[in-house]
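S.K.: quick one, structure for this:
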Amino acid sequence: MDPRVRDLYKRIITVGRDYPTGLSHVREKAKREFFKRANLHDGLEINRAINYGRHMVREMTGIIQFKKYRALKQRYEDES
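M.R.: Below you'll find the model as predicted:
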């Protein structure tokens, strides 16, 4: 296994801990996507898949930050 792929999976699991739908949902979807692309052998295709995975990690991080922002905003609006 390519070390970049292993690192990507670790990143997904780490980010998935704070994801709104939960870690089990994120892990299930990540495994499905990784197994779908398990037969890639071309270096260019592997790079594209890794870049797509990194993009999804950034999207997940954005959703988490938005969720935290909304929670903070809601807490402070209730107090005033």
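
S.K.: from here on, contacts and neighbour counts on C-alpha atoms
M.R.: Will do.

S.K.: can you pull the buried residues of stretch 63-71?
M.R.: For stretch 63-71, the neighbour count (16 or more other CA atoms under 10 Å) marks I64 as buried.

S.K.: how about the helices in this structure?
M.R.: For the chain, applying DSSP state H gives helices covering 3-16, 23-36, 43-79.

S.K.: could you also give me the structure for this next sequence, so I can compare it with the first?
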Amino acid sequence: MFLEKVADDAELLFLGREYPLGLAYFRPRLHKAFAANAGLRDEAAIRRGLERAEFVKKEIEALYYLKRYRTLRKRYVPDA
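M.R.: Reported below is the predicted structural model:
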């Protein structure tokens, strides 16, 4: 379970580079969220935290693809 947490942390940090407000905004909030849950010992609570991390990853990916779509549309579709 510890390795899952570390992997989620690394993936979220990597995805945070493309966060609309930037890594400087995202990184302290990510650290704060993980620090707030550092004391969890109940396996069910840890699982819920990992599920929430997966949800956040999917949301950041969606923001990335939306940003990419809008950029390409501006570039190739006139008057968009």
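
S.K.: so which of the helices of the first structure is the most surrounded?
M.R.: helix 3-16 (a mean of 15; mean count of other CA atoms under 10 Å).

S.K.: on contacts alone, who are the packing partners of it?
M.R.: With contacts defined as 3 or more CA pairs under 8 Å, 6 or more residues apart in numbering; DSSP states H and E, helix 3-16 of the first structure has these neighbours: helix 23-36, helix 43-79.

S.K.: average offset of the first one relative to the second structure?
M.R.: Which is helix 23-36 of the first structure. Here the mean offset of helix 23-36 of the first structure against the second structure after fitting is 0.9 Å, by mean CA distance after the TM-score superposition for the first structure.

S.K.: what angle sits between that helix and helix 3-16?
M.R.: Using axes from the mean of the first three to the mean of the last three CA atoms, to 10 degrees, the direction of helix 23-36 of the first structure lies 160 degrees away from that of helix 3-16.

S.K.: hmm, who's touching helix 23-36 of the first structure?
M.R.: Y9, I12, I13, G16, R17, Y19 (CA atoms under 8 Å, 6 or more residues apart in numbering).

S.K.: now, among the residues you listed, which is nearest to E77 of the first structure?
M.R.: Minimum distance to E77 of the first structure across those is 23.7 Å, recorded for Y19 (CA to CA).

S.K.: that's all I had, so thanks and see you.
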